[in-house]
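[1] structure for the following, please:
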Amino acid sequence: MLVAEDLSLERGGRQLFTGLSFAVRPQQVILVEGANGAGKTSLIRILAGLSRYGFEGRVARHGPMLYLGHHSAVKALLTPRENLAWHVSGESQYTDDEIEAALSRVGLHGYEDVLSHTLSAGQHRRVNLARLYLSRSPLWLLDEPFTAIDVSGVAELQSLFAAHVKQGGAVVLTSHQALNIDHQVSRLDLSAGVLP
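    Below you'll find the predicted structure:
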């Protein structure tokens, strides 16, 4: 699904990681680990093709992917339904029934048609995460998906990740929370620069 070869990144005169090579295969969960400032978000953005300069190495992606960044990509003047009706990745357009089902899965039933600026930070995050229930992409690149999500929401997401990889998908994510999913998790430690 994705191959990274000899990735190196320097920021502000400090080497964040160097010589990083790994492959993402179907049915794989990779947790990117490292201290704050280690380059986890930068790596996810590089893998997603959002950072074209400032790093060395090569990334080859095979097939579609879904990227969800650390910040919610929710437009405040649109409703959750409108935010999900069209995804900026151009992945797909979704039916009203699909959108309502996705919003219901993330606990936003009844909020489909309110303006998003009236929602809490956690609800904004849930609107963004509803994209996972709509996605048909096999590869998910997720930066801190559990931010501002309560315990039950975290458990629901982890179940979704497990189901996605069991169906042949793959997930690469950053998180400061431990993963507790019914699937083996590979850890990519940026401080070590290896994927066991």
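[2] from now on I want contacts and neighbour counts done on CA atoms only, so please keep to that.
    Noted.
[3] what sits against the residue nearest to R125 when sequence neighbours are not counted?
    Once flanking residues are discounted, R125 sits nearest to S72: 5.5 Å by CA to CA, 6 or more residues apart in numbering. Going by CA atoms under 8 Å, 6 or more residues apart in numbering, S72 touches H124, R125, N128.
[4] I'd guess S72 is in a helix, am I close?
    No. Going by DSSP: H, G, I helix; E, B strand; the rest coil, the assignment for S72 is coil, not a helix.
[5] to compare against the first, here's the next sequence to fold:
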Amino acid sequence: MGIAVSDLAVARGGIKVLEGVCFALEPGQALVLRGPNGIGKTTLLRTVAGLQPPVSGRVEMAVDNHVYAGHADGLKATLSVEENLSFWAHVFGNKDVSDALSAFQLTSLADRPAGALSAGQKRRLGLARLLVTGRPLWLLDEPTVSLDSDAVAMFAEVIRAHLSRGGAALMATHIDLGIKEASTLDLAPFRAKAPEPDDFDGVFL
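    Presented below is the predicted three-dimensional model:
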């Protein structure tokens, strides 16, 4: 099962930012969320991931089938690249990290402390965690931040491989990854109406 979102409204700081959002994502599909900064892409992803409650609407997906990757890479600086991946693999009940190291060209850096990596290498390591989770649905917030063009192409290939295995991906990104399987959802039509100046209660909903 993928994910189905119906009539979803989300809020940031107590203010509704998006409403009426609807989409469905099946295995093998990817959806890219588009919109200007501040429109609510991160808030929507966090709500879908269950990290904050919706204002209204429904998110339907199987329990424990998704993994969320936000702006932070989620790394322990004193652990090596391989140790960081092994930790996350263990959390999700897995052991082998060799495919994740290879997919993001981290094999030669396996013994290097994460704190000694460049920003782009840290991002690649953070994204490599996706491959050790075993989860089919990836929720990704600006996953290509700090990546150069070669690393972006590397990431796009990982997404294609994930989709070919029946996985799915919901991504907020401004980068055109060139993935033909990916559809686009413009969030502008779902921007919530601002509360009226005299709607004192509405401001705090």
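[6] what would you report as the TM-score here?
    Once superposed, the chains reach a TM-score of 0.86 (TM-score structural alignment, normalised by the length of structure 1), with 189 aligned residues with a CA RMSD of 2.2 Å.
[7] which among the contacts of S72 of structure 1 gets closest to L7 of structure 1?
    N128 (28.6 Å; CA to CA).
[8] what is the burial count for the equivalent of that closest one over in structure 2?
    When structure 2 is aligned by TM-score structural alignment, N128 of structure 1 is paired with G126. Around G126 of structure 2 there are 22 other residues, counting by other CA atoms under 10 Å.
[9] SS state for G126 of structure 2?
    Strictly by three-state DSSP, G126 of structure 2 counts as helix.
[10] and what of L185 of structure 2?
    Secondary structure for L185 of structure 2, judged by three-state DSSP, is strand.
[11] show the contacting residues for R52 of structure 1.
    Counting by CA under 8 Å, 6+ apart, R52 of structure 1 touches I46.
[12] go on, V185 of structure 1?
    Neighbouring residues of V185 of structure 1 by CA under 8 Å, 6+ apart: Q28, V29, I30, L31.
[13] 7 Å - rerun?
    Going by CA atoms under 7 Å, 6 or more residues apart in numbering, V185 of structure 1 touches V29, I30, L31.
[14] and the residue nearest the centre of structure 1, what does it touch?
    Taking CA atoms, centre = their mean, the centroid of structure 1 lies closest to L142, which sits 1.5 Å from it. Going by CA under 7 Å, 6+ apart, L142 of structure 1 touches Y67, L68, G69, V172, L173, T174.
[15] gap between the fourth one and V151 of structure 1?
    The reference is to V172 of structure 1. The spacing between V172 of structure 1 and V151 of structure 1, counted by CA to CA, to the nearest Å, is 21 Å.
[16] out of the two, which sits in the busier spot?
    More crowded of V172 of structure 1 and V151, by other CA under 10 Å: V172, with 22 against 10.
[17] helices of structure 2, start to end?
    Secondary structure of structure 2 (DSSP state H): helices at 41-48, 81-91, 98-103, 119-133, 149-164, 200-203.
[18] elements contacting the fourth one?
    Spelled out, that is helix 119-133 of structure 2. Counting contacts by 3 or more CA pairs under 7 Å, 6 or more residues apart in numbering; DSSP states H and E, helix 119-133 of structure 2 is packed against helix 81-91, helix 98-103.
[19] what of the shortest one?
    Packed against helix 200-203 of structure 2 by the contact rule (3+ CA pairs under 7 Å, 6+ apart) you find no helix or strand.
[20] what stretch of structure 1 does that helix fall on?
    Under TM-score structural alignment, helix 200-203 of structure 2 corresponds to no residues of structure 1.
[21] off-centre distance for that helix?
    Taking CA atoms, centre = their mean, to the nearest Å, one finds helix 200-203 of structure 2 lying 32 Å from the centre of the chain it belongs to.
[22] next: the fourth one.
    The chain centre lies 12 Å from the centre of helix 119-133 of structure 2; the measure is CA atoms, centre = their mean.
[23] could you do the third one as well?
    Here the centre of mass of C-alpha atoms in helix 98-103 of structure 2, compared against the chain's by CA atoms, centre = their mean, lies 19 Å away.
[24] from the contacts of S72 of structure 1, which is closest to R58 of structure 1?
    N128 (28.6 Å).
[25] hmm, back to that, from A101 of structure 1, how far off is the residue nearest to the centre of structure 1?
    For L142 of structure 1 relative to A101 of structure 1 (CA to CA), the value is 21 Å.
[26] how close does I149 of structure 1 sit to S191 of structure 1?
    27 Å.
[27] for L108 of structure 1, what is the corresponding residue in structure 2?
    Using TM-score structural alignment, L108 of structure 1 pairs with L106 in structure 2.
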